[in-house]
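A.B. asks: Here you go, sequence then predicted model.
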Amino acid sequence: MTPSRLQLSALSFSIAVAFMSAGPAVMAVESAAPAVAKSANVPAGLSLVHEVEGIKEYLMPNGLRVLLVPDASKPTTTVNITYRVGSRHENYGETGMAHLLEHLMFKGSKAHPRLWEELAQRGVNFNGTTWLDRTNYYETFAAKPETLAWAIAMEADRMVNSRISGADLKTEFSVVRNEMEKNENSPTSVLMQRVLSAAHQWHNYGKDTIGARSDVENVSIPHLQAFWRKYYQPDNAVLIVAGAFDHQATLKLISQHFGKIPKPTRVIEPTYTLDPAQDGERDVVVRRTGESPSVIALYHTMPAAHPDYAATEALAVILGDSPNGRLYKTLVESKKAAEVFPWAANLEEPGFMLLGANLRSEQNLDEAKKILIETIEGVAQDPVTADELKRAKANLENNLAQVFNDPEKFAVSLSDSIGNGDWRLFFLYRDRMRALTLDDVQRVATTWLKPSNRTTGRFIPEAQAVRAPAPAKVVLAEQINTFKPGVAMAQAENFVSTPDNIDKRTQNGALSNGLKYALLPKTTRGNTVVLNMEINLGDESSLQGKANDASLACAMLSRGTETLSHRQFSEQLDQLKAKLQISGTVSAATITLETTRENLARALELVRDALRKPAFGEAEFTQLITAQLAQLEESRKDPQAIAIDMARKATNTWPAGDARYYRSIEEKIAQLKAAKLADAKAFWQAFYGANHAQLAIVGDFDATAIKAQLQRDFGDWQAKQPFTRLTKPFVAVQPAALSQITPDKANAFFFGTLNLPVSDRHPDYAALTLGNYLLGGSANSRILERIRQKDGISYGGGSFIDVSPIDEAGSFAVGAIFAPQNRAKLETGLREEIARVLKDGFSTAELAEGKKSLIQQAQLNRSQDAGLAQTLAYNLYLGRTMQFDATLEKKIMALTNADVKAVLNKYLGYDKMLTVVAGDFK
């Protein structure tokens, strides 16, 4: 079942701090390039200082730098502000202070005392992240001048007027602690942090951004406020506005709101601590509850601004990419590990390259470690080849294109380059990557990939150490002076994503075999195009006992074709700047493709071959089984996975073997161990075909040419087995309270669910959608307000509904993460908030603001091409147009408090749910 596009699960909402390639920002680049002459159209106080490939940088007298990144191809706008402060800038006793401030900055400011509520009212997608060298906040919303004006005014106000109070700190500390405990639940994440700590002797890059528990617990408000006043100032920030907006009006707004903030008189001292050259191997062992072993090797390298940094990125791909990297061949293909992963950290000061592998419990960790090290350091004796470098460049170029062609991703990604010293490093890195030679990559490998520069295992003394050079900073201005801007990307059309306009622009039709298609051609930034294809499979009788075969058959389709190996197939996708994903259930397969106009035809041919001519190789099948087993075995210890698994098992009413039967984690593991390649291949041969499929394409493409290609590639493809939709009638959930102990897990999970006799055509659906949104489906919901903002006991939680578009059957669920000792308080809070809504409903203002936010969220979702393609394909299956969305929105806008209250009372109730809690409740 596909959820309504008006739904927003609060479970997915978080202010995330995790391992990610990001960095700080020291903008000492005034001499890096000559200033651009001031334009007469620029408001007073703003100077145009740089213009690169369509991006304009302005400087204000108070030191604020402003980047305008225009793109009218999608009716969305992103406002991102990056502060040049992260955990690197924290002193003794201050660890976690930058991250704690990130949380407190959402508590409100002088002009915006209830900031979360205001963000939610406007249907804004918002977030904030803290990393080693920088902190950023961003808002993405449907392009509306009034929302843009509000966002700019809000960011200016909270820059200097945020409420950094003791009361807020008291409640938010529990949330941060809950986040700490959540991160502690992942053995691989813990191992990665311990390796980073062991690798850095003095530098703050070895400290976890979230901070030491003792520092966070004992931080004082005056100390925190002093840290905030020092770093949250205009001369330490870069404001980015990207997407669809009026250039002059935006500059005027920025001048109006940020211009009145004075330039501070304080001085931010540059950091100068660097580690010496590492003088021998270091080793870390982490012992925790879990199923899947991991091994990691880390090597110190250079800053992101260094000319050699691009070579480290290429090396990371050459060694750690799946399925083309050397480690994949030596570890995964040889069945010594389940999966491998790379990370080349792009940081302002000397960084590192990290490579690792995850194993299944029966695989030998010491043997895997030995192979990992030999493969990495073996580059010195087994030089990088031209083909490897070519593949790596295509991979990196594809990743850059995926970011650059999306205004929101690009705006937020510039935080990394700003953190590394200057936003133009994004383009300088791109050019350096394109210019890489084999000699460059080989020189970097032999310089840094040495035993004495490695942190993995035990320390072993050496008679004479062979050391890598001591890491050093670079003169940023000298590096920027080598950068030559390219040609600005052409702007795309301003597409209005209303239901009427989408229907008007969409071309619907069918191939000779019955495949239905919906084509929406429009110009886009970077000439991007997305495809969504849904293939419906089998019926109740033919799918009996086929769930495991169906899952494996679907997973095998992207692992090589009759003419291309898995590695070659992946390589061609990179060359075409294409991202392909094939996933599915027992009764349907979903294919998503993202590429560009010039590569669509060839990429579509690859999709055809993946679907119609898959290789089904024995070695690939074995690797797939190993990887899936490793993931499932690890989930047996995860509280969230356990709770949901228990709930799904308890609410299952179908007999084993039925396509609708819920297979537990243990059942999936047992079936995977007994799986056979022949059975998976036989399923594909019998059930796959395009005669019961739907396909939608959105973006920059030639509709006439694509119609002809679709007919050639799929018009004669027929499934041997007929398709009949699986019905899923309503069955009431029997209330119960279940629990499960998960030893040595710092975080716990709550999950509650009940079934609903409702489809999205039901008269009560609109009220259920709005009621759930206000109760727990938004960032400003009653549930999240209670458990996070008021009680401060959960990092994330909320509710969601999922209903069928055909059967009168659906479900309501509530979930939240929490510390085990707060179980009673969490359950009390959830019970009270649900009861309060059922008794009193919502206020007039709450209802009005919720409607506005929900509709704006729907508008934002329609502007995303990937989501729109999925919607158009699903509408073909249902025989709908976008007018269904328009009608639903009208119904929502007409709802009264009495309507919503009555419907919620009709279906919901805490005591009606089956609830599960999983955690270490000792």
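C.D. replies: Thanks, I have the structure now. Numbers count the residues shown, from 1 in each chain.
A.B. asks: hey, let's count contacts and neighbours off CA atoms from now on
C.D. replies: Fine.
A.B. asks: Please identify which helix or strand holds D439.
C.D. replies: Under the criterion of DSSP states H and E, D439 resides in helix 438-448.
A.B. asks: what does E118 give?
C.D. replies: With DSSP H and E as the criterion, E118 is inside helix 115-121.
A.B. asks: May I see the buried residues of that helix?
C.D. replies: Going by neighbour count (16 or more other C-alpha atoms under 10 Å), the buried part of helix 115-121 is 115-121.
A.B. asks: And for stretch 574-594?
C.D. replies: Of the residues in stretch 574-594, those buried under the neighbour-count criterion (16+ other C-alpha under 10 Å) are 574-580, 582-594.
A.B. asks: Tell me which residues are up against it.
C.D. replies: With contact meaning C-alpha atoms under 8 Å, 6 or more residues apart in numbering, stretch 574-594 is reached by 391, 394-395, 397-399, 401-402, 528-539, 543, 546-548, 550-551, 554-555, 557-558, 573, 595-596, 599, 602-603, 659, 726.
A.B. asks: Identify those among those that sit within helices.
C.D. replies: Filtering those for membership in helices, criterion DSSP state H, returns 391, 394-395, 397-399, 401-402, 547-548, 550-551, 554-555, 573, 602-603.
A.B. asks: One more to weigh against that first structure:
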Amino acid sequence: MRIKHLALAIALSIAPAAAVWADAAPVAAAQATLSPYAVVEGISEYRLANGLRVLLAPDASKPVATINLTYLVGSRHESYGETGMAHLLEHMMFKGTGQIANVMDELSRRGFQSNASTAQDRTNYYESFPAGEENLAWALGMEADRMVNSRIDQADFDKEFSVVRNEMEKGESDPFRTLWKQLTAASFDWHNYGHNTIGARSDVEKVKMENLRAFYRKYYQPDNAVLVIGGKFDPAQALALAQNTLGKLPKPQRQLVPTWTVEPQRDGERQITVRRVGDTHMLAALYHASSGSHPDWAGLEMLDAILTDNPNGRLYKSLVNRKLAVGVWPVSMGLAEPGYVSYWLKLSKEQNSEPARKALLGTLEDFKRHPVTQQELDRARSAWLSDFSQTAADSQSLTLALTEAIAQGDWRLFFLQRDRIEALQPADVQRVAENYLKASNRTLGEYLPTAKPDRSAIPDTPDVAKMVEGYQGKAQLSQGENFDPSPANIDQRTERATLPNGAKLALLPKKTRGNTISGYFAFQFGNAANLAGKATISQLTSAMLLRGAGKLSASEISSRIDQLKASLQISGSGQNLRVGFSVQREQLPALLALIGDALKSPTFPADEFAKLKLASQSNIDSLRNNPQSQAYQSIAKRMDPYPAGDIRHFATLDEQSAALKAATLEQLKAFQREFYGAGHAQFALVGDFDAAAVKRQLGELFGDWNSRQAYSRLEEKQRADQAGSEQLQLADQANAVYFAALPLALQDDSPDYPALLVANRILGGETKSRLFQRLRQQDGLSYHAGSDLMVDSFAPVSQWILSAIYAPQNLAKIKTGVSEELARLLKDGVTAEEVADAKHSLQQARQLARAQDDTLSSALAGQLERGRTMAFSAGLERQIEALTTEQVNAALRRYLQPSQLVEAYAGDFAATAKTAKSGS
């Protein structure tokens, strides 16, 4: 529920909705009385009498519709003492109206998918649902109702406040967001773009309901909103429904006054430093820039890629290639008013900030001596346009992407920006670089990991009338320790134990910021015989565990998790059940008790089961014309060695749909009763907890809980030998997918495994890889191309996966590119430089992963299941470090057999062929 720019989206995930109160007005009347205001590339804009703008973006290719309602209000519009109000209002909009007791519950009841997010210039709400007049009418009626009738009262706020505060705390614990917040604050003297969207803690804590209601009445009105309807619907019918719901709301009498603050020109560079406990070290340079609607923004977008593209970006070459940083990325905000661009570095503990700072600023502010080249622009433009075409081809993505253009001033900017980028010349980008990327326009920020931050306590202003009673001040936040994530230290700090029934424990107590704990529990049960025919039942059973357990309903479980300031995910398939969570020290016992109830005492409510089946079927249907899904299914079906009924059998979408339809609640209840137990389970916790207390509680909860059914591990069989390719025709799909798999007789303790890890890194495991370089950087065919190793720990049954996305008309070029790169790799081998770079990046990635408590808890649980410790990881890393170029080439030639690839190509190749034929 915050910013939705680039990869920075933090949104409140809701789900499903209910009740139709839209009039069934004659469809023909809408078109007879209302003509399009503008039409661009299949999208039509209508302007209703009350000021609401309605965009229709029909797409009949998928049975899904999406509505996206954008209000032109964000943190930019907040007054003194009211920071965070736009974001807080977004939370409150899900509480209810006079007609709906609780919007979030109603959305959930209908099985809709929904999100909301708040940014600097706008707030948006969207719902996706199975296409149909009833669903569309309900969604539009609900949005009309909560636009003017939302219940905004103190009682609801008091319940929601802990959720907002926990969202704040999450941001405060994140190094990137902490530095980003302070960097923007130091960069803007007067404009609200310097405020974090979530707001000041004191403003949110002390918010006045009358102020929040006034903010709501002022901005949540039809003349300040844009509605986008995308996906499968009848345009005339949809327009009539919009007119008879949102269109019936009166046009407000008040006049909105535009914001007028203009940030003055900068007189010199600025610098800030943030010191926090942890291992993360970052540098960032922020430069003030044009608004997103200005023609200059096209050049600024190209600069992002020219500077940070991996591996051809200037910053990547000057920093990552020279081992001065481990990563570079941009954070650029194209806003309604002049915004900013920023460029970020992440450093390892061994890397020094001073040479990194010099290289960062030297590269950013040196375009006069090193002008933009045509090759740089062409490479950046090709990647951007590929991303644009993919977004425009997917109705849901397009519906949401228009939000940012709407916030900048008009939805048509989405297409205009493409035109501008297509027309750019190197001189245009050069001018933009020289104008904005200069020292006088810069704020430099550094995030320094510090074992013991030296902070000054700033007390609240006291109440003068009570001052004589004394002032106690605030309690200081608990501080984490400077933890060494090396395998040896992790093993030394980890306590391993076994419960009476055989369940295994790995407990790693350590001081963490905010007393947080990450946990991962894994359960195994059943065997090939007693699990036969129960694949769908296994998945559905796990999906029902948090929908009612003990004395709590699904809504109450969700509220309880929020009250505990925790996160909890439960998933399962086959003979596995997985539980992941995070929580603070004081709330761990209560969360463990909740997990115990969910696993041991689920109530399986019938209404929740109906919603789950509806949502699951909708998901299955959405995959039928999806290129990625269809390519994957083609491979999986051809390689599947298991007969129908075996729990390991790969089920087709039709088989999944049939099994879903046949599933009953009684089957789920029986599955939980017969199979669930902890006799073959692994429990791992990392963070601030009392190990002795945790062992006692886990013993009480799970120490005598055993499955009634016999257990034996399901051994994987070698995949069927089905070498060859299949081409799948999918109508009306602008994007195509290449997917390939190569069966390998390999497991993760095989002598060749370390060499193949490095080989995969070179082939397609990162953006510097051969496939990425060829298909994206050289040929400009693919936004994403790469490879991955899927290696088993228990048997020599593994796969080497290759994948790429591309335009259907480039099918022949994709085939040629992949074939030539594989042949070149086998003929010429890899170079010593490639091996050195791959080894370094691989080791860095492993080290960084161990520094994340959630990843570490999952790894420790996996080691318990495999009978290993971190010594295995340490040994693997020593093997990687000792590898020679000759060993990597030998392993490549031993295992990489292009003739044995099982390949699939999925896309709309018929439309491409038809276009090519008509063009000739």
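C.D. replies: Arrived safely, thanks for sending. Being a predicted model, the structure only gives us computed values, none of them experimental.
A.B. asks: Let me see the TM-score of these two.
C.D. replies: Aligned and superposed, the two chains score 0.66 in TM-score terms (TM-score structural alignment, normalised by the length of the second structure); 652 aligned residues with a C-alpha RMSD of 3.4 Å.
A.B. asks: just to revisit the earlier point, from the chain's centroid, how far away is the helix holding E118 of the first structure?
C.D. replies: Relative to its parent chain, helix 115-121 of the first structure has a centroid offset of 22 Å by C-alpha atoms, centre = their mean, to the nearest Å.
A.B. asks: and it, what other elements does it pack with?
C.D. replies: Helices and strands touching helix 115-121 of the first structure, as assessed by 3 or more C-alpha pairs under 8 Å, 6 or more residues apart in numbering; DSSP states H and E, comprise helix 844-862.
A.B. asks: what is the orientation angle of the following helix or strand past the helix it packs on with helix 844-862?
C.D. replies: Scanning forward in sequence from helix 844-862 of the first structure by DSSP H and E, the next helix or strand is helix 865-878. Using axes from the mean of the first three to the mean of the last three C-alpha atoms, to 10 degrees, the inter-axis angle of helix 865-878 of the first structure relative to helix 844-862 is 90 degrees.
A.B. asks: What are the buried residues along helix 865-878 of the first structure?
C.D. replies: Taking 16+ other C-alpha under 10 Å as the neighbour-count basis, helix 865-878 of the first structure is seen to contain the buried residues 865-877.
A.B. asks: Which residue in the first structure aligns with L826 of the second structure?
C.D. replies: Mapped onto the first structure by TM-score structural alignment, L826 of the second structure lines up with L838.
A.B. asks: What strand or helix carries the closest residue to its match other than its chain neighbours?
C.D. replies: The shortest distance from L838 of the first structure to any residue other than its chain neighbours is 5.6 Å, reached at N905 (C-alpha to C-alpha, 6 or more residues apart in numbering). Assigning secondary structure by DSSP H and E places N905 of the first structure in helix 897-907.
A.B. asks: thinking again about what came up before, from the buried residues of helix 865-878 of the first structure, which is closest to P471 of the first structure?
C.D. replies: Nearest to P471 of the first structure, judged by C-alpha to C-alpha, of the buried residues of helix 865-878 of the first structure is A866 at 42.5 Å.
A.B. asks: Quick check: the closest one vs I697 of the first structure, distance?
C.D. replies: In this structure, A866 of the first structure lies at 9 Å from I697 of the first structure, with C-alpha to C-alpha, to the nearest Å as the measure.
A.B. asks: Now do the next helix or strand after the helix holding D439 of the first structure: which elements does it pack against?
C.D. replies: Remark: after helix 438-448 of the first structure, the chain's next helix or strand is strand 454-456, criterion DSSP H and E. Secondary-structure packing of strand 454-456 of the first structure (3+ C-alpha pairs under 8 Å, 6+ apart): helix 187-199, strand 282-283, strand 294-300.
A.B. asks: returning to what we had before: hmm, who's touching the next helix or strand after the helix holding N905 of the first structure?
C.D. replies: Per DSSP H and E, helix 897-907 of the first structure leads on to strand 914-919 as the next helix or strand towards the C-terminus. With C-alpha under 8 Å, 6+ apart as the test, strand 914-919 of the first structure has contacts from 639-640, 642-644, 646-647, 733-743, 745-754, 820.
A.B. asks: follow-up on the earlier one: okay, the helices and strands packed on strand 454-456 of the first structure in TSV with mean neighbour count and distance to D920 of the first structure next?
C.D. replies: Compiled in TSV, these are given as follows (neighbours: other C-alpha atoms under 10 Å; distance: least, C-alpha to C-alpha, whole Å):
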stretch	mean neighbour count	distance to D920 of the first structure
helix 187-199	20	16
strand 282-283	19	30
strand 294-300	24	23
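A.B. asks: now these in JSON lines, with distance to S415 of the first structure?
C.D. replies: Output for these, formatted as JSON lines (distance: least, C-alpha to C-alpha, whole Å):
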{"stretch": "helix 187-199", "distance to S415 of the first structure": "22"}
{"stretch": "strand 282-283", "distance to S415 of the first structure": "32"}
{"stretch": "strand 294-300", "distance to S415 of the first structure": "23"}
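A.B. asks: circling back: overlap in contacts, A866 and I697 of the first structure.
C.D. replies: When contacts are counted by C-alpha under 8 Å, 6+ apart, A866 of the first structure and I697 are jointly contacted by 530-532.
A.B. asks: and the aligned partner of R712 of the first structure in the second structure, how many residues sit next to it?
C.D. replies: By TM-score structural alignment, R712 of the first structure lines up with E700 in the second structure. Taking other C-alpha atoms under 10 Å as the neighbour definition, E700 of the second structure ends up with a count of 14.
A.B. asks: After the helix or strand where A433 of the second structure lies, which helix or strand is next?
C.D. replies: Element membership of A433 of the second structure [criterion: DSSP H and E] is helix 426-436. Counting by DSSP H and E, the next helix or strand C-terminal to helix 426-436 of the second structure is strand 442-449.
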